[in-house]
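A.B. asks: here are the coordinates; sequence isn't available:
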């Protein structure tokens, strides 16, 4: 049995980095993936501007140790990346005693498919796709 996830999308935020007491480095970020919106008949439709409307889903990505350090150093909000990893589900009880559930992708590999806005070649910022800043993650 295999648990493999492959996602291609844009970083919704700059990676957050922390270290455990045991010295494990952990980088986390949100990844937005999009697909065309469909009407009740299954057809894609255009928005008021004439562009194909899209549904965006947000995924929580976690990277450990060396991969986490690389992501923290080089990845920035808006970058297009490919993530290969596995789904991980968690269950916990919050401070109010309510049982909560969550999921994340534990990344084994992250490939940069675009350049950082801060570095790289001149004009790279002009090629970055826009993200919906009003979408919570």
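C.D. replies: Looks like it came in fine. Here the structure is a predicted model, which is why all the values come from computation and not from measurement.
A.B. asks: contacts and neighbour counts: CA atoms only from here.
C.D. replies: OK.
A.B. asks: how much space between residue 93 and residue 102?
C.D. replies: Applying C-alpha to C-alpha, to the nearest Å, the value for residue 93 to residue 102 is 11 Å.
A.B. asks: again, but for residue 23
C.D. replies: Applying C-alpha to C-alpha to residue 23 and residue 102 gives a distance of 24 Å.
A.B. asks: So the residue nearest the centre of the chain, which state does it fall into?
C.D. replies: Closest residue to the average C-alpha location of the chain: residue 31 at 1.3 Å, with C-alpha atoms, centre = their mean. Secondary structure, DSSP: H, G, I helix; E, B strand; the rest coil: residue 31 is strand.
A.B. asks: since we're on the closest residue to it other than its chain neighbours, how many residues are nearby?
C.D. replies: Nearest residue to residue 31 in three dimensions, chain neighbours excluded: residue 11, at 4.6 Å (C-alpha to C-alpha, 6 or more residues apart in numbering). Neighbours of residue 11 under the rule other C-alpha atoms under 10 Å: 23.
A.B. asks: Please compare the first structure with the one that follows:
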């Protein structure tokens, strides 16, 4: 049997990290995943799913330190259900993703990403031979 989940999404809120009595870290946050398609009428449709994520130990500490709302992440883990009683007194079931692997992905407000997308200016042509002598300098115009 297999219980495995793979998600790529963006955080909907900043991670909340706390520590259990035994000193182990626990981190919780939500991740949104979306899918888009064209319906029968050719209209663009989009559906967003929200996933509750829980991480433990060192991975929880890393997530709490480096992730923030809007961060894009790759997650692997398993689905775990839990029962709770709603405000209306009805018992409900929530499904959480217990992540055991995370990769921080580019995007968002990363300065490196922004620099990587900046188009490079076209190269200038080398100037004609210098006027007034044979001054060979190291000034290369590109």
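C.D. replies: Ah, there it is. Here the structure is a predicted model, which means the values were calculated and not measured.
A.B. asks: TM between them?
C.D. replies: TM-score of the superposed chains, computed with TM-score structural alignment, normalised by the length of the first structure, equals 0.72; 116 aligned residues with a C-alpha RMSD of 2.5 Å.
A.B. asks: ok, the residue nearest to the centre of the first structure - contacts?
C.D. replies: Going by C-alpha atoms under 8 Å, 6 or more residues apart in numbering, residue 31 of the first structure touches 9-12, 58-61.
A.B. asks: The same query, at a cut-off of 6 Å, please.
C.D. replies: Residues counted as contacts of residue 31 of the first structure (C-alpha atoms under 6 Å, 6 or more residues apart in numbering) are 9-12, 58-59.
A.B. asks: The counterpart of it in the second structure and residue 98 of the second structure, how far apart?
C.D. replies: Matched across to the second structure, residue 31 of the first structure falls on residue 31, judged by TM-score structural alignment. As judged by C-alpha to C-alpha, residue 31 of the second structure and residue 98 of the second structure stand 12 Å apart.
A.B. asks: likewise residue 43 of the second structure?
C.D. replies: Taking C-alpha to C-alpha, one finds residue 43 of the second structure at 36 Å from residue 98 of the second structure.
A.B. asks: Which one of these two is surrounded by more residues?
C.D. replies: Remark: of residue 43 of the second structure and residue 98, residue 98 carries more neighbours, 20 against 9, as counted by other C-alpha under 10 Å.
A.B. asks: To which residue of the first structure is the more buried one aligned?
C.D. replies: In the first structure, the residue paired with residue 98 of the second structure is residue 106, using TM-score structural alignment.
A.B. asks: wait, isn't its match in contact with residue 62?
C.D. replies: Yes: taking contacts as C-alpha atoms under 6 Å, residue 106 of the first structure lies within contact range of residue 62: 5.0 Å.
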